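K.L.:
Here is my input, please return the structure:
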Amino acid sequence: MALASHLEELQRKHGDIEREIDEALTHPSTDELEITALKRRKLALKDEIEKLKTRH
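P.N.:
Below you'll find the model as predicted:
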């Protein structure tokens, strides 16, 4: 059961970052480096989610 809750937490974080990116893109003063960093974090979470799904 721990795996399922961990997976849910990663998916929640992934969604949170996606919303942060969307919000950052609506503000013209947002730094491109910040957006790039958020996208990298989102991709890393997606990769981890996929690894856990294929392992289980």
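K.L.:
CA only for contacts and neighbour counts going forward, please
P.N.:
Fine.
K.L.:
Can you give the contact residues for the strand or helix carrying Glu20?
P.N.:
Under the criterion of DSSP states H and E, Glu20 resides in helix 2-26. Helix 2-26 is contacted from outside by 30, 35, 38-39, 41-42, 45-46, 49, 52, using CA atoms under 8 Å, 6 or more residues apart in numbering.
K.L.:
Sequence B follows; please return its structure for comparison with A:
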Amino acid sequence: MDDSEIQRRLELLRIEHRDLDAAIDALRLAGAPDQLQIARLKKRKLRLRDEIALLEDQLIPDIIA
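P.N.:
Sure thing, here's the model as predicted:
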């Protein structure tokens, strides 16, 4: 993957991450929140965060000090 592809993928992942935040908040505010669904969304959000971090690391060049 070149840098432009990584940037596009990062943007899509960040959008999905924000959408999951909104979905989790909406479920919490529901009359009877579904704890299992919230837990699944949180796990997905954590996986996205890990993938975002991995891609961001690919964009930063290794500098030998």
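K.L.:
What would you report as the TM-score here?
P.N.:
Superposed pair, TM-score by TM-score structural alignment, normalised by the length of the first structure: 0.93. Supporting alignment: 56 aligned residues with a CA RMSD of 0.8 Å.
K.L.:
Let me have the contacts of helix 2-26 of the first structure in JSON lines, adding secondary structure as columns.
P.N.:
Formatted as JSON lines, the contacts of helix 2-26 of the first structure follow (DSSP: H, G, I helix; E, B strand; the rest coil):
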{"residue": "Thr30", "secondary structure": "coil"}
{"residue": "Ile35", "secondary structure": "helix"}
{"residue": "Leu38", "secondary structure": "helix"}
{"residue": "Lys39", "secondary structure": "helix"}
{"residue": "Arg41", "secondary structure": "helix"}
{"residue": "Lys42", "secondary structure": "helix"}
{"residue": "Leu45", "secondary structure": "helix"}
{"residue": "Lys46", "secondary structure": "helix"}
{"residue": "Ile49", "secondary structure": "helix"}
{"residue": "Leu52", "secondary structure": "helix"}
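K.L.:
how about TSV for the residues you listed, with neighbour count and distance to Leu3 of the first structure added?
P.N.:
Listed next are the contacts of helix 2-26 of the first structure as TSV, based on neighbours: other CA atoms under 10 Å; distance: CA to CA, whole Å:
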residue	neighbour count	distance to Leu3 of the first structure
Thr30	13	36
Ile35	16	30
Leu38	17	25
Lys39	17	24
Arg41	16	20
Lys42	21	19
Leu45	19	15
Lys46	16	15
Ile49	19	11
Leu52	14	8
